[in-house]
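Undergrad: need coordinates for the below:
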Amino acid sequence: MIALDSMAFAGGGLVRAAHLRKDGALLSGMLSEGRVLPVWRGKPMVDAPRDALGWVRAGSPVLHGAAPPVFLGLDDAGKGLFAADTSDWSPEAGAEAVEAGFLDPSVQRHPALDDSHGYTELRAVMIRLSPLEAEIAATAKALLHWHRSHRYCAACGAPSDLAAGGWQRSCPTCAAQHFPRTDPVVIMLVTRGNRLLLGRSPGWPEGMYSTLAGFVEPGETVEAAVRREVFEETGIPVRAVRVLASQPWPFPASLMIGCHAEAEAEEIRLDPEELEDALWLSREDMAAVVAGRHPRVRAPRKGAIAHELVANWLADRLD
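TA: So this is what the prediction gives:
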């Protein structure tokens, strides 16, 4: 198994205190004394010089017009940690987010805070945050995204209400209850002897390759999903599959399930709708990729489970 502390968003040890979520009066009191993480269109507030999250108090002007805060858990002192969606705030002209591209490099700064603070793309800072704060940011981003995309009851279509500290939505019309979703995704280290299979999706930055991945379908096991996805994308059959590790991936709300799969053949037959390219690389080539010396291929992003799968394979640490 791969150590959790080597991956972003995993192993932070957040005390989620689920038993407090339905006590509205208690949470209201905790909110007045606790800290709130503002999140704007999926981007958490970050204190850049400290490589830390940019917490504010409940009365901060940053939260003016924000959605009701959600309860994330407790800090080391037992104080409440919350997150609030501030997506309705409009930045000054010229400070809008970049809508296209693999990673949004723009930073939006709120006039109520100094220039050290700004709404920042989480991918850009995920390995700079502490394990705990990275887990908090991932939780906040995924949970607030769910609320923004599930405002209406799936049973009757009426507007639903936030409940249980943000971990539930309740319909006042038909009494249906809805809960946050996490989408399971298999991500596969596919090997054959001394070679590793990598692929790249259309639209990725030039030279970027990664291990194959795909969503688990209803009624499917993790192992079956690995075999199906590899065959659908590359035409390569695999036999033995084993689970190695998992990583929350809040883009927008996935759980990456890292697996090792042994290929039975090497001939690649691409599905162009899924992959732009796929290739086999030797262990020596992959060492050059990770070291940044390969002329064509760039390594998966540090902090992502794909990077850790590759690094542990190179170090012969999968067992």
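Undergrad: please count neighbours and contacts with C-alpha atoms only from this point.
TA: Fine.
Undergrad: and residue 267, how many neighbours?
TA: 12 (other Cα atoms under 10 Å).
Undergrad: surely it meets residue 197?
TA: No. Using Cα atoms under 8 Å, residue 267 is not in contact with residue 197, being 10.9 Å away.
Undergrad: what about the helices in the stretch 201-319 of the chain?
TA: 222-234, 283-290, 305-314 (DSSP state H, counting those that start in this stretch).
Undergrad: what's the distance between residue 31 and residue 84?
TA: Counting by Cα to Cα, to the nearest Å, the gap from residue 31 to residue 84 is 11 Å.
Undergrad: please apply the same query to residue 163.
TA: With distances defined as Cα to Cα, the gap from residue 163 to residue 84 amounts to 14 Å.
Undergrad: go on, residue 25?
TA: The gap separating residue 25 from residue 84 is 18 Å, by Cα to Cα.
Undergrad: more neighbours: the two, which one.
TA: Neighbour count, other Cα under 10 Å: between residue 25 and residue 84, residue 84 has more, with 23 against 9.
Undergrad: tell me who's in contact with that one.
TA: The neighbourhood of residue 84, defined by Cα atoms under 8 Å, 6 or more residues apart in numbering, consists of 36, 37, 38, 39, 63, 66, 67, 68, 69, 70, 144.
Undergrad: which ones among the residues you listed map onto helices?
TA: Among those, the members falling in helices are residue 144 (criterion: DSSP state H).
Undergrad: please generate a structure for the following sequence too, so the two can be compared:
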Amino acid sequence: MRYAYRTGLTGSLIERADQIRISDEAVAEQCRSLRARLLKLADLDPELGPDGLLCWGSMADRPDGAELLFLGLDGDAPCFAPLIEEGQTPGMQAYAVWRQLDMMPPEEASTYAAARSLIEWHRGHLFCSRCGTRSRVTKAGWGRKCPACDAEHFPRVDPVVIMLAEYEGKALVGRQPRFPPDRYSALAGFVEPGEAIEEAVARELFEEAGVRAKEVRYLASQPWPFPNSLMMACIAPVEDDALTLDIEELEAAMWVSKEEVAASLAGAPDAPFIAPPHFAIAHTLLRAWVESDADKA
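TA: Predicted structure coming up:
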């Protein structure tokens, strides 16, 4: 597939093979295959080789009692991940794994992101939300079913908008208190029920920074497995550059030029801020803005 802007954590080489995961018999056959592989994880974190590639073991490495999650097919090799229910709190930020993501090719990171999100979803949805009974894994790990009320539950993603406000050739970047020192990024927020992407962008920009969007242009999307978001990147020209920050959300914000953003992306020692890591869509968004003629809008 061709992308206008290729984002990190996308492009997995594993075919999800839904035609297999809907059949218990087909999944069992894949489990018995001599080519079957099991993703090696340390809780939720990946085990990597020196080349930055994911490490895989055989089905004999399956932890005792762990359910298997069918990730799909890599050629003719069935790929699984173990569902170990005890571990990190669901949704816990995992900054340590970011160092590993820095090493990984995008397609490897994409495979890992799917596995991590799926495991975290199961950990947070062990019990039926309708009646409270413990549910069972179905569809090779891509669903759960309640044995008491027959309710079916499927993995969900949380839609998040991430955006650059733009005014007279400058873009708005901000930082949250939890960010590493000197790091700034695009503003972001969850899409609320009954809201379009464009409406969420406009609302979040006004709520967090007090600026009003004149229009919204969609750029690209990215899965974000911390724990299960879909990031949708946009650029929004705004009416003026006067800021009113929501100090509960933002510690600081500033307008930066394309030259300043380019210096930050390049890691220049005199750059005004540290850019987001290359695998984050905020990095893609900033780079796309620098390389575009968006300031003519």
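Undergrad: sorry, back to before: farthest pair within the contacts of residue 84 of structure 1?
TA: Every pair in the contacts of residue 84 of structure 1 was compared (Cα to Cα); the two farthest apart turn out to be 63 and 144, at 14.3 Å.
Undergrad: those two: who's more crowded?
TA: Counting neighbours by other Cα under 10 Å for residue 63 of structure 1 and for residue 144 shows that residue 144 has the greater number, 26 against 22.
Undergrad: not counting sequence-adjacent ones, nearest residue to the more buried one?
TA: The shortest distance from residue 144 of structure 1 to any residue other than its chain neighbours is 6.3 Å, reached at residue 85 (Cα to Cα, 6 or more residues apart in numbering).
Undergrad: what's around the one you found, how many residues?
TA: The local packing count at residue 85 of structure 1 equals 28, with neighbours defined by other Cα under 10 Å.
Undergrad: aligned partner of it in structure 2?
TA: Aligning on TM-score structural alignment places residue 85 of structure 1 opposite residue 83 in structure 2.
Undergrad: ditto for residue 240 of structure 1
TA: Checking with TM-score structural alignment, residue 240 of structure 1 has residue 215 as its match.
Undergrad: what's the separation between its match and residue 241 of structure 2?
TA: Noted for residue 215 of structure 2: a distance of 15 Å to residue 241 of structure 2, by Cα to Cα.
Undergrad: the two: which has the busier surroundings?
TA: Here residue 215 of structure 2 and residue 241 are compared on neighbour count by other Cα under 10 Å; more neighbours surround residue 241, at 19 against 15.
Undergrad: setting aside sequence neighbours, what's the nearest residue to the residue in structure 1 that residue 186 of structure 2 lines up against?
TA: Using TM-score structural alignment to pair residues, one finds that residue 186 of structure 2 aligns to residue 211 in structure 1. Here the nearest residue to residue 211 of structure 1 in space, its sequence neighbours aside, is residue 198; by Cα to Cα, 6+ apart that works out to 4.9 Å.
Undergrad: burial count for the aligned residue in structure 2 for the one you found?
TA: With TM-score structural alignment as the criterion, residue 198 of structure 1 lines up with residue 173 in structure 2. Neighbour count for residue 173 of structure 2, taken as other Cα under 10 Å: 23.
Undergrad: what's the average distance of whatever helix or strand residue 173 of structure 2 lives in to structure 1?
TA: Applying DSSP states H and E as the criterion places residue 173 of structure 2 in strand 170-175. Strand 170-175 of structure 2, aligned to structure 1 and superposed, deviates on average by 0.4 Å (mean Cα distance after the TM-score superposition for structure 1).
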